[in-house]
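Novice: Structure for the following, please:
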Amino acid sequence: MADHKAKKAKEPGLGAKVAGFGVTFATMFRKIETEQYPEDKRPTQLRFHGRHQLNRHPDGLEKCVGCELCAWACPADAILVEGADNNDADGERFSPGERYGRVYQINYLRCIFCGLCIEACPTRALTMTNEYELADDNRADLIFTKDQLLAPVQSGMLPAPHPMVEGMEERDYYQGKVSGATPEQERWVQAKEQSEAAMAAAEKGEGV
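Specialist: Below is the predicted model:
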């Protein structure tokens, strides 16, 4: 009996209960700060760590030289790089260096977006964009390949492979001396495309 009276004495009074509900009622009439995503997308900060991108030089050659330093720096083991030598015999190059990244993959099931790979890259070939919509219902689709990560060819560029700018060395590219593709590079790419089209037509004719 004494314990029952003690518990009853500790219970909050009517005023305290009304005050508690007052907080609830006051919140009910406040403006709700709801983000209407994905209809309305808020801009990210400039240094936001989003999807990676493999960059190009102004003439279209790739900045990645296949050194694999990004893969070594990754704490989550999310990056796979396989380098290969450029073909100097006919001037066909993917990068200004001796090597290029033949295979480049990032597993976004593992990536923690720490940015250590960006700091490790010696040629500024790898950067991070502001794109953050990477969800998918298929695990295989979250392993991005080089074709998905490579920056698009912009105005003044030519898709690799093609020769370097005549008279330029590798260091000239990284010193910013190349401003775009030259007419010689354009003629080389056009000649290669015509040769490949002729070979394809010949193979098609033989098959018939």
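Novice: drop to CA atoms for contacts and neighbour counts, all remaining ones
Specialist: Noted.
Novice: Off-centre distance for the longest strand along the chain?
Specialist: Ranked by residue count and defined by DSSP state E, the top strand of the chain is strand 99-107. Distance of strand 99-107 from its chain centroid, counting by C-alpha atoms, centre = their mean, to the nearest Å, is 13 Å.
Novice: Which elements pack onto it?
Specialist: strand 79-85, strand 143-144, helix 146-149 (3 or more C-alpha pairs under 8 Å, 6 or more residues apart in numbering; DSSP states H and E).
Novice: Which of those sits closest to Cys67?
Specialist: Of all these, it is strand 79-85 that lies closest to Cys67, at 6.9 Å by C-alpha to C-alpha.
Novice: Would you do the same for the sequence below? I want to compare the two.
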Amino acid sequence: MFKKVNTVSYPEVKEPTAPRFHGRHQLNRHPDGLEKCIGCELCAWACPADAILVEGDANTDEHRMSPGERYGKVYQINYLRCVFCGLCIEACPTRALTMTNEYELADDSRAKLIFEKEDLLAPLRAGMLMPPHPMYPGMDDSNYYKGDVLGFHPSQETSSEVKHD
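Specialist: The predicted structure is shown next:
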């Protein structure tokens, strides 16, 4: 009752978020750079606010974006509708979709709050190749899903930089 009120000078001082905070979504990648999203659309079906749009497409050996038969060609999250409940995360069978601690999503345009696949994809780390590229040599779809692909793509072994198209 007689304590001084704890006021935070936001945005100059940013308090850390809680460990299980539900922030902006992120589409994850495998260690070699292939996308984890297989375009199954389960996240869109699980979303109670109908904020997610996914359109899957077939993978080919010449144009491989993810392991398996399909990948998410179109992926959009409408943050004007999203309620950050996390049901899409629970529905994802490949752990492709996770939530970050990023919470500063305000913008002056409604169109900027509809995030496209490029906005949601995790950045490429050292050793990752920008898809499309072939799967890790000697591995098949099941190796990716079991987590057996732990390293970067062999064509990146001599280079320490990430290749972008």
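Novice: What's the TM-score once they're superposed?
Specialist: The TM-score (TM-score structural alignment, normalised by the length of structure 2) is 0.91; 160 aligned residues with a C-alpha RMSD of 1.9 Å.
Novice: Residues in contact with the helix or strand following the longest strand of structure 1: which ones?
Specialist: Following strand 99-107 of structure 1 in sequence order, the next helix or strand is helix 116-120 (DSSP states H and E). Helix 116-120 of structure 1 is contacted by residues Leu69, Cys70, Ala71, Ala73, Cys74, Arg124, Leu126, Thr127, Met128 when judged by C-alpha atoms under 8 Å, 6 or more residues apart in numbering.
Novice: again, 10 Å this time
Specialist: By C-alpha atoms under 10 Å, 6 or more residues apart in numbering, the residues outside helix 116-120 of structure 1 that reach it are 52, 68-75, 79, 124-128.
Novice: So which of the residues you listed belong to strands?
Specialist: His52, Ile79, Leu126, Thr127, Met128.
Novice: ok, back up a step: from the contacts of helix 116-120 of structure 1, which single one is nearest Met28 of structure 1?
Specialist: Closest to Met28 of structure 1, out of all of those and judged by C-alpha to C-alpha, is Met128, at 41.1 Å.
Novice: any idea what the closest one aligns with in structure 2?
Specialist: Matched by TM-score structural alignment, Met128 of structure 1 corresponds to Met99 in structure 2.
Novice: Count the neighbours of its match for me.
Specialist: Neighbour count for Met99 of structure 2, taken as other C-alpha atoms under 10 Å: 17.
Novice: Quick check: it vs Leu150 of structure 2, distance?
Specialist: Using C-alpha to C-alpha, to the nearest Å, Met99 of structure 2 is found at 22 Å from Leu150 of structure 2.
Novice: so which helix or strand takes in Thr24 of structure 1?
Specialist: Here Thr24 of structure 1 is assigned to helix 14-28, by DSSP H and E.
Novice: Return the distance of that helix from the chain's centre.
Specialist: On C-alpha atoms, centre = their mean, the centre of helix 14-28 of structure 1 falls 50 Å from that of its chain.
Novice: quick one, what contacts Gly22 of structure 1?
Specialist: Ala16, Met28.
Novice: That one -> structure 2?
Specialist: Using TM-score structural alignment, Gly22 of structure 1 sits opposite a gap in structure 2.
Novice: what's the spacing between Gly22 of structure 1 and Gly15 of structure 1?
Specialist: Counting by C-alpha to C-alpha, the gap from Gly22 of structure 1 to Gly15 of structure 1 is 10 Å.
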